[in-house]
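Undergrad: next comes the sequence, and after it the predicted model I'd like to discuss.
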Amino acid sequence: MGQTKCETPYGAWKSPLTAEFVSGSSKRLGGAAVDSDGRLVWLEGRPSEAGRGVLMWEGAQSGSFPEEITPPGFNVRTLVHEYGGGAFAVKRDNVVFSNYADQRLYKQSIRGDRTPLPLTPAYENKAVRYADGIFDGRFNRLIVVREDYRQEGVEPVNDIAAVSLNGEANLEPVSLVKGKDFYMFPRLSPDGQMLAWMEWSHPNMPWDRTSIWVGKVSDDGSITNPVCVAGGDEGVVESASEPQWSPKDSICKVKFLLVGDQSVGGKVQSLCPMEAEFTRPAWIFGISSFGFFGDSGDQIVCAYRQRGVSHLATFDLSSGSLSPVKTRFTDIYNLFVHGNEVYFSAGSSTDTLSIVKVCLAEGKAGAGEDTVLWSSLGIDLEPYKPYFSTPRVVEFATKVEGETAFANFYPPANGYFVAPSRERPPLLVRSHGGPTLEASTTLDPAIQYWTSRGWAFADVNYGGSTGYGRAYRERLNGQWGIVDVNDCCSCAEHLAKIGEVDPKRLCIDGRSAGGYTTMATLVFKDTFSAGASLYGVLRMSWKRTHMTVLQSTF
């Protein structure tokens, strides 16, 4: 016989999901890679250590505990573009990482002596920063994106540079590619003879207009004969991204469609035209949405998003067929391949942020079973399941005739409480950051904190969010503070109209760009009774003089 629920007003339910639990339990994930033995290396940020980034190494045996690679006193994090990402690189037994305190690069052995050895000069005030490194065995160097703040009074200089791995810490890295405002994704061909990269300049953002270039790595290590292979047509607006080489040395790229070409300067063609997004806004380094598996060079595994939901699939270049790979995860990103194993960051309404491995059989579409290798909470969630709310997607009309927007709606949920029959719950609306990011359905203790106490929660994907195509994202162009504000209000009003929430108890919060949306909503609209802005930008004049160089013309 089931337990009788206690009748208590919405908002007054008791829950074990305390503020301390929410703020201190979840680790951040800063990327992952594998060593030469196929053992996972990942970067986790620890709330218990003020967010310190620590590299971890998968245990040698199944079920054995992982090892810490990063010694005390070091914090793996880069500040390139301020948002960072791509803070470490792994090759065989070696890892090279950026240290937060001085932004220098250090080399470290995964096995044996793990004493970090500096590779770059020391500069005052973290003036030179590095990210997105790849190993170049031909010249025993690391090719990186560098951001240089040494010249005062002007914007920092971004370039692609080479860092020697010989341990000469005072040796100035050599510039390889320069002249544009921003660079990402330096990628070497398998034979080390060619380098691909992505570049763009103000006033564009990396999801607006970018180009992919390929250059020859000459005998002295310099980059010569650069050729634009995508994004070079001034009459076409495209955001080409994520250049990647196949085992056959053919370069592939992502342009919110998976596309590729057969040779440098050759014709670029769409491989899989469909209404989906095959990459994400490049606010940070280290994004990876697809990879080659097997030995043929014709098999790709990829993650794409449709209407805010991720899908995993394999794609056969020879036949042009896309085949789904079954997985319970609805939020998939930062995918990479080792042999026939694909690793990715993932989450779902029942899974917190995790690292997942799937084994793929070449030529067998859709084959594979997923294994969770790491979880941001790292605890047994079973005792908390009675307190978890399952989201559903809500589509609602916006203030613009004929347009709709979306939100992930979480009704109140608690296995031990029930509200009076005629009462409707208070609502908390969240306006996500970016503002071009998106609300996902990954299990988030910060949301469950509210729903387990009897609140409804709406995580809004207002116009401008990713996951719904370029046209949806571009609704926010020149309309930040208008479209997002209207959509958050429309969402709350819609939920009240259909009887899901109490129209007199509507609240809103948001972080960063979402904090600005929150404050604009409270100032210019009457929909919400209360709100909270977490580190939101409130003065656009401050934004122009204090924001990062990446954001300065956003």
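TA: Right, received. Where do you want to start? Numbers count the residues shown, from 1 in each chain.
Undergrad: CA atoms for contacts and neighbours, from now on please.
TA: OK.
Undergrad: what about the residue nearest to residue 206 when sequence neighbours are not counted, distance to residue 67?
TA: Closest residue to residue 206 apart from its sequence neighbours, by Cα to Cα, 6 or more residues apart in numbering: residue 282 at 6.0 Å. Residue 282 sits 31 Å away from residue 67 when distances are taken as Cα to Cα, to the nearest Å.
Undergrad: put this beside the first:
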Amino acid sequence: MALMPAIAPFGTWPSPITAAAVAAAGATPQWLDVVHGPGPVHGDRDTGAGPAVWWAEARPAEGGRVALVRIGDDGRAEDVLAPPWNVRNRLHEYGGRPWTVVGDTLAFTHWDDQRIYAAPLPGGSAGADSDGRVRPLTPEPAVPHGVRYGDLRPGADGAVWAVRETATGSRRTDVSRDLIAVSRDGEVRSLAATHHFLTAPQLSPDGRRAAWLGWDHPSMPWDETAVCVAEVDGDGALGPHRVVAGGDGVSVCQLTWGPAGELLALADPSGWWNLHRVSLAGAAGGTGFEAIAPVEAELGGALWKTGARWLAPLDRDRYAVLASGRLAVLDTTSGTLTPVAPELTAWAPSLAVAGGDVVGIAAGPHTENTVVRVRPDDGTVEHLTPEPELPPAEYLSVPQERTFRTADGHAVPAYVYPPRHPECAGPDDERPPYLVHAHGGPTGRNYAVLDLDFSYFTSRGIGVVAVDYGGSVGYGRHYRERLREQWGVVDVADCAAVARTLVEEGTADPERIAIRGGSAGGFTSAASMTTTGTYRAATVKFPILDLAEWTGDGGEVHDFEAQYVYGLVGPLPETIRRYRDRSPLHHLDDLAGPVLMLQGLDDEICPPDQAERFIAALEGSGIPHAYLPFEGEQHGFRSAATIVAALEAELAFYGQVFGFGTPDVPALELRR
């Protein structure tokens, strides 16, 4: 006979999901690829024996170090590089592909100095640096982090090809970029500098051509990108480039050389990122694209990090693709798009193919990210890494995919994570508090996956809803461009519409709704608190708060996003009034309730200046607020200690604001 649940106020349910447990499960795989014998696989080319799956892995328990890992000969994951090697870089500040294999050599970028290093491929179970054979390939910059490298790829004549980023002045926007080749003996040669922003060249199967993407301010890569092609000379240099496709409002998010040596692109001339063949001769009007098996589905994504892969050829007619983040097989003969392993609802854009199987990093509603191998013909899933040790499943909230409607009829996708506990329930006359989660970007999105960060709250009786507001990717260009010149309006309204619906249907307590988010989601959270009466509190993490200052002219933004805001808010100087009207920092008198501010002090994307000005302006206002700055943290929190402190502070904040006890976390000092 089942026991009746204990009745306890929402927010006070005892939970085994501690902040430390959330941090411990946060080792995140990324940048996966397949290494074959002496070199990597490109398309379906097997250039050596013995495919091995490699990836980078962020480790909060090691201070956020990114390790390099592979599946060893015994079938178990093993580190390739021991500490202190940190396989990460600052390209575009978000980072580009940080490792590659050329012949019998591993090349990687190291966070501490941003240089490229080389090491022989490991043998047996020993790490590549176990005998001290790691050596620098690029020179030490005169200024720390003054020269950065990223998006590493195999080049001609055994060289590593990459994007080089050079600081040219004291401002965050004083940056130049070029494509470079680094030889085995450390000779660095510039190959081309066609655009202000670049992806590294990709060598064609016959070694005769190279192809890359380029774009310039004010475009972001999801606005428009150009496809560049150049001949490769006999000495490995590039000849004059030609723009053969793209531009003119068309975005290309991935290039790859296909099984027959053709150049393929995920491009969106139709409004959806779809597979196209690229004419190497170009085309009238500069389009240069031939659609292959067009579908009304998003097969690509936003190119926040160069080197991302949403597509990998399986054979001459079939391609593994990510359709809005879910694995599918695109058959170009039948024109069909077939879902594969639908229980895995979110894949990282790091698809690769080994022996006809798809390998990648995937998660689902009941599982966090793991490295998996999937047989595309029948969807059989093999987990190559152990699934992270999780709290009991009955404490984990399972996302509910829903579509909400705004007052003017716009559909807004969202994922609802209701409170869940095997032994507790709330009083009949009480509705739970809810947190509206605004994702970053704002050109980002949420997925229907297990989220321990969310379950930390839901297992205590606090619901969460993650909103894909207008501007989110995965729903076509039209939905993405709902946010064009409407940032601070559409995102705010969409989140509020979701919150109001949850209240109206009796799901959420209208007096205990908060909004939370980081980066661009931090802006949406703060803007929501100053423009709507929907929320009673907000957690704002590493945010943008003054739009006019978050431009290349304002000086508080890095180069990659220096003109992003022009498309999100409007061109300057003619729309300068909008910038002030939508900036939370200029509307503190309208702040609807308490604010918790969390900020990394080493953040180069959203520096602490704006958060500190916001908090300083609240002193003496009578509005409860708290500010937690974290030494050594960049954009997003990486170390376990920070993750724990931030989560516990957030729970304590909601308890104090919404009036429930949180005895298992330290009290938070709220200033006024």
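TA: Here it is on my side, so go on. On a predicted model such as this, the values are computed, not experimentally measured, just so you know.
Undergrad: any idea what the TM-score is?
TA: Comparing the chains after superposition, counting by TM-score structural alignment, normalised by the length of structure 1, produces a TM-score of 0.91; 529 aligned residues with a Cα RMSD of 1.9 Å.
Undergrad: the residue nearest to residue 206 of structure 1 pairs with which position in structure 2?
TA: Residue correspondence, TM-score structural alignment: residue 282 of structure 1 in this structure matches residue 303 in structure 2.
Undergrad: and if you look at residue 209 of structure 1?
TA: With TM-score structural alignment as the matching criterion, the partner of residue 209 of structure 1 in structure 2 is residue 224.
Undergrad: what residues are up against residue 178 of structure 2?
TA: Residue 178 of structure 2 makes contact with 163, 164, 165, 190, 191, 192, 193, 194, 198, according to Cα atoms under 8 Å, 6 or more residues apart in numbering.
Undergrad: in this structure the fourth one contacts residue 180, no?
TA: Yes. Counting by Cα atoms under 8 Å, residue 180 is a contact partner of residue 190 of structure 2 at 4.4 Å.
Undergrad: neighbour-wise, which of those two wins?
TA: Between residue 190 of structure 2 and residue 180, residue 180 has the larger neighbour count (other Cα atoms under 10 Å), namely 24 against 16.
Undergrad: how about the alignment partner in structure 1 of the more buried one, what does it touch?
TA: In the superposition onto structure 1, residue 180 of structure 2 corresponds to residue 161 when matched by TM-score structural alignment. Residues in contact with residue 161 of structure 1, defined by Cα under 8 Å, 6+ apart, are 143, 144, 145, 146, 173, 174, 175, 176, 177.
Undergrad: all helices of the stretch 201-350 of structure 2, in order?
TA: Ranges of helices within the stretch 201-350 of structure 2: none, based on DSSP state H, counting those that start in this stretch.
Undergrad: identify the residue spatially nearest to the match of residue 209 of structure 1, adjacent ones excluded.
TA: Counting by Cα to Cα, 6+ apart, residue 224 of structure 2 lies nearest to residue 251, which is 4.0 Å off, once chain neighbours are set aside.
Undergrad: contacting residues for residue 266 of structure 1?
TA: The neighbourhood of residue 266 of structure 1, defined by Cα under 8 Å, 6+ apart, consists of residue 229.
Undergrad: need the helices for the stretch 401-550 of structure 1, in chain order.
TA: Counting by DSSP H, counting those that start in this stretch, the stretch 401-550 of structure 1 forms helices over residues 445-451, 470-473, 483-497, 513-524, 540-546, given from the N-terminal end onward.
Undergrad: among the contacts of residue 178 of structure 2, which are in strands?
TA: Secondary structure from DSSP state E places 163, 164, 165, 190, 191, 192, 198 of those in strands.
Undergrad: isn't residue 310 of structure 2 up against residue 321?
TA: Yes. Between residue 310 of structure 2 and residue 321 there is a contact under Cα under 8 Å: 5.7 Å.
Undergrad: quick check: neighbours shared by the two?
TA: 299, 351.
Undergrad: more neighbours, the two?
TA: Higher neighbour count among residue 310 of structure 2 and residue 321: residue 321, with 31 against 26, using other Cα under 10 Å.
Undergrad: what lines up against that one once you look at structure 1?
TA: Across the alignment, which pairs residues by TM-score structural alignment, residue 321 of structure 2 is matched by residue 302 of structure 1.
Undergrad: residues in contact with the residue lying closest to its match once chain neighbours are set aside?
TA: Taking Cα to Cα, 6+ apart as the measure, residue 302 of structure 1 lies nearest to residue 290, with 4.1 Å between them; neighbours along the chain are not counted. By Cα under 8 Å, 6+ apart, the contact list for residue 290 of structure 1 reads 300, 301, 302, 303, 335, 336.
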